[in-house]
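*Asks:* Next comes the sequence, and after it the predicted model I'd like to discuss.
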Amino acid sequence: MRKLCTLAAISLCLSAPAHAEGDAVAGKAVFRKCAPCHSTEPVNRVGPTLAGVVGRPVASVADYSYSPAMKAFSEGGKVWNEAVLAEYLQSPKAMVPGTRMTFAGLKKIEDIANLIAYLKAPAGQ
């Protein structure tokens, strides 16, 4: 039930007008938690590049070796849209059991919305 309530709040946050879109400038600060493993440049690190991740098919960076769990999760043509990203960022291991990503997740809905806003256009921030 808690997960359902949290997902509903995230969905509401991402779909409501104005601030709900997230603040990309604040999202850049949140991205510091991701930067040890990910880049917003077209360069893979420990994790795949997040350049263009919003709207990209899951597990589709050609020169990155995804875990079997992430490959299985991508089946059926899943795309990293805002709703999928919001759920994943809250708890990667809960959404994709067996993922190699060790990050525990973001607990604040506002941080998730801000990070997604930043990922949509990191070069402009």
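*Replies:* All right, it came through fine.

*Asks:* drop to CA atoms for contacts and neighbour counts, all remaining ones
*Replies:* Will do.

*Asks:* what comes up buried for the lengthiest helix in the chain?
*Replies:* Longest helix in the chain, counting residues (DSSP state H): helix 2-15. Neighbour-count burial for helix 2-15 flags 6-7, 10-11, 13-14 (criterion: 16 or more other Cα atoms under 10 Å).

*Asks:* take the one below as the second:
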Amino acid sequence: MKPLLLALPAIGALTFAASGMAAPAEQPGEKIYKARCAACHSVAKGDGPGGMAPNLAGVVGRKAGSSEFKSFSPALKKSGLRWDRKNLDAYLKSPTKTVPGTRMMVSLPDDKQRADVIAFLASQK
């Protein structure tokens, strides 16, 4: 199912191209999200808990480990974090330092990229 989700942006671009309309511009964080996060995380509303990582639609403001996703690490569930911009920034910079025992190993060490991804995630309600 993941390959289909990853193919949808290309299908959308073809639809816009065929109609003569320009495709909507990507937010800076969306491009980074697609390159670094989308292989594991979805932001599609209604995508449910499937996949190898939690759906990130509406993640900003949510309590860590509280979505329908069933495979959160015990460390993340017990972290007590709420995903505000500050906590997301720290976690994305160094997941294993922010929540020792987390299963997420991918980090975004670049400050601007993290800020852009967090802004993109905040727009995905």
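*Replies:* Yes, it's here. Computed from a predicted model, the values in this text were never measured in an experiment.

*Asks:* for the following helix or strand past the longest helix of the first structure, packing partners?
*Replies:* Remark: after helix 2-15 of the first structure, the chain's next helix or strand is helix 24-31, criterion DSSP states H and E. In terms of contacts (3 or more Cα pairs under 8 Å, 6 or more residues apart in numbering; DSSP states H and E), helix 24-31 of the first structure is packed against helix 109-120.

*Asks:* Pull up the aligned stretch in the second structure for the helix it packs on.
*Replies:* Using TM-score structural alignment, helix 109-120 of the first structure corresponds to residues 111-122 of the second structure.

*Asks:* what's the average distance of that stretch to the first structure?
*Replies:* Superposing on the first structure and averaging over aligned pairs (mean Cα distance after the TM-score superposition for the first structure), stretch 111-122 of the second structure comes out at 0.5 Å.

*Asks:* Report the distance from that stretch to the chain centre.
*Replies:* In terms of Cα atoms, centre = their mean, to the nearest Å, the gap separating the centre of stretch 111-122 of the second structure from the centre of its chain is 10 Å.

*Asks:* which residues sit against that stretch?
*Replies:* 27-30, 32-33, 43, 56-60, 85, 88-89, 92-93, 108 (Cα atoms under 8 Å, 6 or more residues apart in numbering).

*Asks:* Apply 10 Å and report the result again.
*Replies:* 26-34, 36-37, 43, 56-61, 84-86, 88-93, 107-108, 123-124 (Cα atoms under 10 Å, 6 or more residues apart in numbering).

*Asks:* Please pull up the equivalent of residue 58 of the first structure in the second structure.
*Replies:* Counting by TM-score structural alignment, the partner of residue 58 of the first structure is residue 64.

*Asks:* dump the residue contacts of the residue nearest the centre of the second structure.
*Replies:* Nearest to the mean C-alpha position of the second structure, by Cα atoms, centre = their mean, lies residue 56 at 4.6 Å. Counting by Cα under 10 Å, 6+ apart, residue 56 of the second structure touches 37-38, 41-45, 47, 62, 67, 121-122, 124-125.

*Asks:* what about 8 Å?
*Replies:* Residue 56 of the second structure sits in contact with 41-43, 121, 124, where contact means Cα under 8 Å, 6+ apart.

*Asks:* Adding neighbour count, secondary structure and distance to residue 75 of the second structure, write those residues out as JSON lines.
*Replies:* Listed next are the contacts of residue 56 of the second structure as JSON lines, based on neighbours: other Cα atoms under 10 Å; DSSP: H, G, I helix; E, B strand; the rest coil; distance: Cα to Cα, whole Å:
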{"residue": "41", "neighbour count": "19", "secondary structure": "coil", "distance to residue 75 of the second structure": "19"}
{"residue": "42", "neighbour count": "25", "secondary structure": "coil", "distance to residue 75 of the second structure": "22"}
{"residue": "43", "neighbour count": "19", "secondary structure": "coil", "distance to residue 75 of the second structure": "23"}
{"residue": "121", "neighbour count": "21", "secondary structure": "helix", "distance to residue 75 of the second structure": "23"}
{"residue": "124", "neighbour count": "15", "secondary structure": "coil", "distance to residue 75 of the second structure": "25"}
